[in-house]
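Colleague: no FASTA, just this:
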């Protein structure tokens, strides 16, 4: 699964999807609100910045859950320490989150895990997220800090359009894990007959800039169509990589979700 892997916020846009789901009426226990579960399949197209690699397309399943405190967002899960008041004009939220991190491209298959905090401020002018993540697998011990802003345009009762922008800082250790190529990795590429990427090491931290667009269309109370595009403009030290011939990475997706 290659879904803007160079950025922490590059997960399936579940927040926008769940926010756009139709509300149920009161059930037997008096609890109303939108569906808690969303399951489905999404086709992903990843435009790799590595010259030796082919762009990828694959279909992947996903599961999302929104509970009172606990939530699952595709490749991440978390717990609301402070739940935002959705009825307030301006609300604050604080979450503990854990997220899987995949390497960009097809030549290196390595999945690690990060843990950290996400603070959010939301209201009529959109939502601002601030995220701090740290590697917890002792693989690279890198750190990532990010800020993103998203606004939901309710075009019709059924159609929501959500543009977003963001910036991400990655420490030198994380940047080398994501974009550097070691001799051991290169030997493994040769052994497994994968595209061979040139050796490269980054000397410092990097800053990437992101932009995205998510569309959600409700076919019914239970079925939702999802479309999105997410891209990142890569830091100069990443673009100086001899194996990279693009200054960006891009992911497009389209899928169908069942909500209950």
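Modeller: Alright, I've got the coordinates. Bear in mind the structure is a predicted one, so any value in this text is a computation, not a measurement. Numbering: from 1, shown residues only.
Colleague: all contacts plus neighbour counts: C-alpha atoms, from now on.
Modeller: OK.
Colleague: how many neighbours does the closest residue to residue 167 other than its chain neighbours have?
Modeller: Leaving aside its chain neighbours, residue 167 sits nearest to residue 209 (4.5 Å; criterion: C-alpha to C-alpha, 6 or more residues apart in numbering). Neighbourhood size, residue 209 [other C-alpha atoms under 10 Å]: 19.
Colleague: quick one, what contacts residue 209?
Modeller: 165-168, 232-234 (C-alpha atoms under 8 Å, 6 or more residues apart in numbering).
Colleague: then residue 159?
Modeller: Residue 159 neighbours (C-alpha under 8 Å, 6+ apart): 215-218.
Colleague: change it to 10 Å
Modeller: 20-21, 153, 215-219, 224-225 (C-alpha atoms under 10 Å, 6 or more residues apart in numbering).
Colleague: distance-wise, check it relative to residue 13.
Modeller: Counting by C-alpha to C-alpha, to the nearest Å, the separation of residue 159 from residue 13 is 15 Å.
Colleague: hmm, residue 41 is touching residue 61, no?
Modeller: Yes - Residue 41 is within contact range of residue 61, at 4.3 Å (criterion: C-alpha atoms under 10 Å).
Colleague: what is in contact with those two at once?
Modeller: With C-alpha under 10 Å, 6+ apart as the test, residue 41 and residue 61 both reach 255-257.
Colleague: returning to that earlier point: who's more crowded, residue 41 and residue 61?
Modeller: residue 41 (16 against 13).
Colleague: how about that one, what does it touch?
Modeller: So residue 41 contacts 59-63, 226, 254-258 (C-alpha under 10 Å, 6+ apart).
Colleague: quick one: buried residues of the helix or strand containing it?
Modeller: In this structure, residue 41 sits in strand 37-47 according to DSSP states H and E. Residues of strand 37-47 classed as buried by neighbour count (16 or more other C-alpha atoms under 10 Å): 37-42, 44-47.
Colleague: on that earlier part again, of the contacts of residue 159, which pair is most distant in space?
Modeller: Farthest-apart pair in the contacts of residue 159 is 153 and 219; separation 17.6 Å (C-alpha to C-alpha).
Colleague: okay, one more to line up with it:
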């Protein structure tokens, strides 16, 4: 479940919501006001040893107000709106990491890891600033986040460029982006912890990492209230992560697929 939430969030991105037929006429391109409820299915291939892929149904819940918004597991307050540029204070749950019981014991053993000496990697709450720019050349989304719960004590910077265009009765948006994680964050999620090393686990710390991704999202209205959204995303793992003893051997990247239907109220 931890690996499916990022896919869900990308499916509920501002760019998809902006195409809703119920968007506020006084702010063209803006998200629809009020609640949206729906259901979705997501598939994601975990990079962790023995975790494998999962297919799960997911409820979709989002709310858009004049300034406050809530989308899945993220919330924000728009502090600046200049039409094509928006700036918001944001908070979101981070479901990276793993429960040791979900990992493969044999796969970890082949990496030289005794699963009994590992600790879970906990969920966290990130806070920070998000920015979006929209224009005729496409759209750029960026976030600067820090771990407010001090699970990893690290920071993350994300930036993504997309170019939406009409396809049939919907909107298709190819995307490319980068995610940078500080050494504290990357060491926590992809390295071994000091207390694990004290138990005899391999000492591995990847340091700061940059993860690139490409993807495509699709949004289509279905009548006046319903809409369909889909998202496919491939993330390329850098060598620092691929060399981790926590990662599935030979794993070069991860693929996530999301398809959902929602209704505006």
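Modeller: Done, it's in. Predicted model, so just to flag it, every value in this text is computed and none were measured.
Colleague: on that earlier part again, out of the contacts of residue 159 of structure 1, who's nearest residue 5 of structure 1?
Modeller: residue 215 (20.5 Å).
Colleague: aligned to the closest one, what sits in structure 2?
Modeller: By TM-score structural alignment, residue 215 of structure 1 lines up with residue 218 in structure 2.
Colleague: likewise residue 124 of structure 1?
Modeller: Checking TM-score structural alignment: residue 124 of structure 1 goes with residue 136.
Colleague: surely its match touches residue 162?
Modeller: No - Residue 136 of structure 2 lies out of contact with residue 162 (C-alpha under 10 Å); the separation is 11.2 Å.
Colleague: settle it for me: which of those two has more neighbours?
Modeller: residue 162 (22 against 8).
Colleague: what distance do you get for the more buried one to residue 219 of structure 2?
Modeller: Applying C-alpha to C-alpha to residue 162 of structure 2 and residue 219 of structure 2 gives a distance of 13 Å.
Colleague: so after the lengthiest strand in structure 2, what's the next helix or strand?
Modeller: In structure 2, assigned by DSSP state E, the strand with the most residues is strand 209-222. Using DSSP H and E, the next helix or strand after strand 209-222 of structure 2 towards the C-terminus is strand 226-236.
Colleague: show me what counts as buried in the helix or strand following that next one.
Modeller: Using DSSP H and E, the next helix or strand after strand 226-236 of structure 2 towards the C-terminus is helix 239-242. Buried residues in helix 239-242 of structure 2, counted by 16+ other C-alpha under 10 Å: 240-242.
Colleague: still on that earlier bit, for the shared contacts of residue 41 and residue 61 of structure 1, which one is nearest residue 203 of structure 1?
Modeller: residue 255 (39.2 Å).
Colleague: hmm, residue 216 of structure 2 is touching residue 177, no?
Modeller: No - with contact defined as C-alpha under 10 Å, residue 216 of structure 2 does not reach residue 177; the gap is 11.4 Å.
Colleague: structure 1: which residue goes with residue 253 of structure 2?
Modeller: Match for residue 253 of structure 2 (TM-score structural alignment): residue 248.
Colleague: that match against residue 46, yeah?
Modeller: No - contact criterion C-alpha under 10 Å: residue 248 of structure 1 and residue 46 do not qualify, at 11.2 Å.
Colleague: next, show the common contact partners of the two.
Modeller: With C-alpha under 10 Å, 6+ apart as the test, residue 248 of structure 1 and residue 46 both reach residue 231.
Colleague: which residue packs closest to the aligned partner of residue 41 of structure 1 in structure 2, ignoring adjacent ones?
Modeller: Alignment note (TM-score structural alignment): residue 41 of structure 1 maps to residue 39 of structure 2. In this structure, residue 39 of structure 2 finds its nearest non-sequential neighbour in residue 59, 4.6 Å apart by C-alpha to C-alpha, 6+ apart.
Colleague: part of a strand, is that neighbour?
Modeller: Yes - read with DSSP: H, G, I helix; E, B strand; the rest coil, residue 59 of structure 2 is one of the residues of a strand.
Colleague: okay, it and residue 37 of structure 2: tell me how far apart.
Modeller: 8 Å.
Colleague: any common contacting residues for the two?
Modeller: Common neighbours of residue 59 of structure 2 and residue 37 (C-alpha under 10 Å, 6+ apart) are 261-262.
Colleague: right, and residue 174 of structure 1 touches residue 145 too?
Modeller: No - using C-alpha under 10 Å, residue 174 of structure 1 makes no contact with residue 145, being 11.1 Å away.
Colleague: so how far is the strand holding residue 41 of structure 1 off the chain centroid?
Modeller: Centroid displacement of strand 37-47 of structure 1 relative to its chain, using C-alpha atoms, centre = their mean, to the nearest Å, is 12 Å.
Colleague: mean deviation, it versus structure 2?
Modeller: After superposition onto structure 2, the mean distance of strand 37-47 of structure 1 to its aligned counterpart is 1.0 Å, using mean C-alpha distance after the TM-score superposition for structure 1.
Colleague: rewinding a little: who wins for neighbours among the shared contacts of residue 41 and residue 61 of structure 1?
Modeller: Highest count within these by other C-alpha under 10 Å belongs to residue 257, 23 neighbours.
Colleague: remind me which helix or strand it belongs to.
Modeller: strand 248-259.
Colleague: related to what we said a few turns ago, show the buried residues in the contacts of residue 159 of structure 1.
Modeller: Here, 16+ other C-alpha under 10 Å leaves 20-21, 215-218, 224-225 buried among the contacts of residue 159 of structure 1.
Colleague: tabulate those in a markdown table, adding columns for distance to residue 186 of structure 1.
Modeller: Output for these, formatted as a markdown table (distance: C-alpha to C-alpha, whole Å):
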| residue | distance to residue 186 of structure 1 |
| --- | --- |
| 20 | 44 |
| 21 | 45 |
| 215 | 39 |
| 216 | 41 |
| 217 | 44 |
| 218 | 46 |
| 224 | 42 |
| 225 | 40 |
